[in-house]
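Peer 1: next come a sequence and a model predicted from it.
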Amino acid sequence: HTGGISGYTYRDLTDDMRPIMQHWKSLDIKFDAIYTGFLGSFEQQDIVKEFFDMFRTDDNLILVDPVMGDNGELYTIFTREFAAGMRSVCEKADIIVPNLTEAALLLDEPFNGGPYTHAYIENTLRKLADLGPKRVVLTGVFFKEDELGAATYDRETDMIEYVFTRKIPGYYHGTGDVFASALLSGLENGFSLTESAAIAVNFTAESIRRTYEAKTDYRFGVNFEQSFPDFLKELKLV
């Protein structure tokens, strides 16, 4: 991320994406899961949709984190039209992981800053599922000011469940990436949607807590590395 940081450099590799896809296809590479996060342009959205079509199988899982904004605001490089394009990416996903800001953008609705009601969250989850994905995990959910967590929805069972933890003061970059990655780890290791969301909430919250207590520069992300031992125990990998 580049939040709070200036003078950075970057290299746009969009033109390399299709040749890489074709090379992987020529090698008959298969993926257990496909996970997308930040996309920087309409062209990247189109390429990612092509990637889904090229590498989707009956056995793999496509997870889309529709990274576009937070705290009620679009990231400055994006427009409302970009949100409409991201909606078409989400249509091809098995599971999407938006925050409340991104949910409002995907649904083209005004942002609600919370605290939320169960009716609002459950209505939002069902409308997001109507875009196409079978399952939705909505982050940034809270009914009380001292809590924060996620809501899960499985369209096939129509089941909605919640996972919460104690809210830690401050704003931390990269927590959405940490959460979605941990969520996918749970799903790929045989845990249910809600169990995986609980693993992700715990891992993300513990990473934030370490960062808050260490009082390190928030611009450099959260300390997820030292949370790996507990994370691996939850995944029953150690």
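Peer 2: Great, that's in hand. No experiment lies behind these values; they were computed from the predicted model shown.

Peer 1: going forward, measure contacts and count neighbours with C-alpha atoms only.
Peer 2: Will do.

Peer 1: remind me, longest helix of the chain?
Peer 2: Criterion DSSP state H: the longest helix present in the chain is helix 193-214.

Peer 1: from the middle of its chain, how far away would that helix be?
Peer 2: What separates the centre of helix 193-214 from the centre of its chain is 14 Å, taken as Cα atoms, centre = their mean, to the nearest Å.

Peer 1: show me what that helix is packed up against.
Peer 2: strand 147-154, strand 159-166, helix 175-188, helix 228-234 (3 or more Cα pairs under 8 Å, 6 or more residues apart in numbering; DSSP states H and E).

Peer 1: kindly recompute the last result at 6 Å.
Peer 2: Here helix 193-214 is seen to pack against helix 175-188 when contacts are counted using 3 or more Cα pairs under 6 Å, 6 or more residues apart in numbering; DSSP states H and E.

Peer 1: ok and the helix it packs on relative to helix 193-214, angle-wise?
Peer 2: Here the directions of helix 175-188 and helix 193-214 differ by 140 degrees (axes from the mean of the first three to the mean of the last three Cα atoms, to 10 degrees).

Peer 1: contacting residues around helix 175-188?
Peer 2: Residues outside helix 175-188 that contact it (Cα atoms under 6 Å, 6 or more residues apart in numbering): Ser196, Ala197, Ala200, Thr204.

Peer 1: go with 7 Å
Peer 2: Val97, Leu193, Ser196, Ala197, Ile199, Ala200, Val201, Thr204, Leu235 (Cα atoms under 7 Å, 6 or more residues apart in numbering).

Peer 1: make CSV from those and add neighbour count and distance to Gly37 to it.
Peer 2: Rendered in CSV, the data for these read as follows (neighbours: other Cα atoms under 10 Å; distance: Cα to Cα, whole Å):
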residue, neighbour count, distance to Gly37
Val97, 27, 10
Leu193, 21, 19
Ser196, 25, 18
Ala197, 30, 17
Ile199, 25, 19
Ala200, 27, 16
Val201, 25, 18
Thr204, 27, 17
Leu235, 19, 22
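
Peer 1: presented hereafter is structure B, for comparison with structure A:
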Amino acid sequence: MFSLNRNNYSNTILVVNDIPGAGRVAGSINLPVLAAAQLEATILPTLILSSHAGEKGDLVRYSMGNAYQEMLHHWQQVDYHFDAILTGYFADTQQIDDLKTYLLKEKEINPNIALYMDPIMGDHGQFYAGFDQDVAHYLRELIPYAELVMPNLTEACLILGRDYKEDFRLNEIADIADELLTLGCKNVIITGAKDDRSDNNRLGFYYASQSGEKGLVVHEYFDGYIFGTGDTVASIITASRIAGDSLKDSVRLTADIIEKMIPFSISQNESNVGPIHFEPFIKEISTYFSQKKESGF
């Protein structure tokens, strides 16, 4: 009988995110980027959409219903397991709770399974449509099990119950990262962090870990909104950490790629609002991780 038995772990990762029928976002980005990074990626859909959630018109939203939990159960039934999990957009709090239950069961089989969280739920101080404080609470309950949490500043504030503002100083961002670490995760990367110590127009990533590693890596800021950037960032950082890179090296790699990817995407879009064009950079990503794999990650 055919079996998906995976007793020997080999860089497998479960992506928990929505799938758009059209558009470069969410699972449509995670899967090709992680594959380029030499990882075997599996998708657990949280929601199926006709396009990305911010698209105009009569957006089609197809709920996974019981299929979400049934897929998790089936993988355990046939002894199919993963080295890591990357979470993104959850459709509801029950999905978060189900994943937590699944993760705890998987840890009994593989104590080293690593959870990477992109706690997608808001930006610019506000929840995205359909999200509320209950979602923030459930994501907070998942954080103690995470190897790495990658919120933007809005999401970090929503999780912690902090007031949001557009002009956080670097020392305040450091305090936010430290508070997230007290929830029990091993590492934190806050995206969209600015360096108020200089006047240059740059932003990037503030990172901190339980081991004391901390710092800021910035890249050039570009005027425009490129959707799918967060999914790309989360995928590259996660792959880099799995490959053994330090937090600093992970965000440096990501910043270097994003600094080229965003202006290229702006040049390809009809306005400064549009999708990220990651495809021309797949070869660069693949080359980097192929070399890492040859060195034994």
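Peer 2: Received, thanks. Because the structure is predicted, anything quoted here is derived from the model rather than measured.

Peer 1: how far off centre is stretch 169-181 of the first structure?
Peer 2: Relative to the chain's own centre, stretch 169-181 of the first structure is displaced by 10 Å; criterion: Cα atoms, centre = their mean.

Peer 1: between the contacts of helix 175-188 of the first structure, which is nearest Thr165 of the first structure?
Peer 2: Val201 (7.2 Å; Cα to Cα).

Peer 1: map that closest one onto the second structure.
Peer 2: Aligned counterpart of Val201 of the first structure in the second structure: Ala255 (TM-score structural alignment).

Peer 1: mind listing what that match touches?
Peer 2: Ala255 of the second structure touches Val218, His219, counting by Cα under 7 Å, 6+ apart.

Peer 1: tell me how far it lies from Val218 of the second structure.
Peer 2: 7 Å (Cα to Cα, to the nearest Å).

Peer 1: tell me the counterpart of Ala151 of the first structure in the second structure.
Peer 2: By TM-score structural alignment, Ala151 of the first structure lines up with Tyr206.

Peer 1: residues in contact with the nearest residue to that match once chain neighbours are set aside?
Peer 2: Leaving aside its chain neighbours, Tyr206 of the second structure sits nearest to Leu216 (4.4 Å; criterion: Cα to Cα, 6 or more residues apart in numbering). If you count contacts by Cα under 7 Å, 6+ apart, Leu216 of the second structure has them with Phe205, Tyr206, Tyr207.

Peer 1: so where do the strands sit in the first structure?
Peer 2: All strands of the first structure, identified by DSSP state E, fall at 33-36, 61-64, 69-70, 73-74, 95-96, 135-141, 147-154, 159-166.

Peer 1: in CSV, list those along with distance to Leu184 of the first structure.
Peer 2: Below are the strands of the first structure laid out as CSV (distance: least, Cα to Cα, whole Å):
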stretch, distance to Leu184 of the first structure
strand 33-36, 8
strand 61-64, 8
strand 69-70, 21
strand 73-74, 25
strand 95-96, 10
strand 135-141, 11
strand 147-154, 13
strand 159-166, 16
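
Peer 1: of the ones you listed, which stretch is the most buried?
Peer 2: Among the strands of the first structure, strand 95-96 has the highest mean neighbour count (mean count of other Cα atoms under 10 Å), at a mean of 26.

Peer 1: ok, the corresponding residue of the first structure for Tyr80 of the second structure to Asp130 of the first structure distance?
Peer 2: Counting by TM-score structural alignment, Tyr80 of the second structure corresponds to Ile29 in the first structure. Going from Ile29 of the first structure to Asp130 of the first structure by Cα to Cα gives 31 Å.

Peer 1: what residue of the first structure is the furthest out?
Peer 2: What lies farthest from the middle of the first structure is Ser26; by Cα atoms, centre = their mean that is 29.6 Å.

Peer 1: spit out the contact partners of it.
Peer 2: Taking Cα under 7 Å, 6+ apart as the definition, Ser26 of the first structure has no contacts.

Peer 1: where's it relative to Ile20 of the first structure, distance?
Peer 2: Ser26 of the first structure is 10 Å from Ile20 of the first structure, by Cα to Cα.

Peer 1: what's the answer for Leu193 of the first structure, then?
Peer 2: From Leu193 of the first structure across to Ile20 of the first structure, the span is 31 Å (Cα to Cα).

Peer 1: Ala197 of the first structure now?
Peer 2: For Ala197 of the first structure relative to Ile20 of the first structure (Cα to Cα), the value is 32 Å.

Peer 1: do the same with Phe143 of the first structure
Peer 2: Distance from Phe143 of the first structure to Ile20 of the first structure, by Cα to Cα: 44 Å.

Peer 1: and these two? which has more neighbours close in?
Peer 2: More crowded of Phe143 of the first structure and Ile20, by other Cα atoms under 10 Å: Phe143, with 15 against 11.

Peer 1: touching, that one and Thr117? I think so.
Peer 2: Yes - counting by Cα atoms under 7 Å, Phe143 of the first structure does reach Thr117; the two are 6.4 Å apart.

Peer 1: list the contacts of Phe164 of the first structure.
Peer 2: Glu147, Leu148, Gly149, Ala150.

Peer 1: let me know the closest of the residues you listed to Ala33 of the first structure.
Peer 2: Ala150 (21.6 Å).

Peer 1: contacts only, for the closest one.
Peer 2: Val137, Leu138, Thr139, Gly140, Val141, Tyr162, Val163, Phe164.

Peer 1: 8 Å - rerun?
Peer 2: Each residue near Ala150 of the first structure by Cα atoms under 8 Å, 6 or more residues apart in numbering is listed here: Val137, Leu138, Thr139, Gly140, Val141, Tyr162, Val163, Phe164, Ala197, Val201.

Peer 1: residues in contact with the nearest residue to it once chain neighbours are set aside?
Peer 2: Leaving out its chain neighbours, the residue that sits closest to Ala150 of the first structure by Cα to Cα, 6+ apart is Thr139, at 4.4 Å. Counting by Cα under 8 Å, 6+ apart, Thr139 of the first structure touches Val97, Pro98, Asn99, Leu100, Gly149, Ala150, Ala151.
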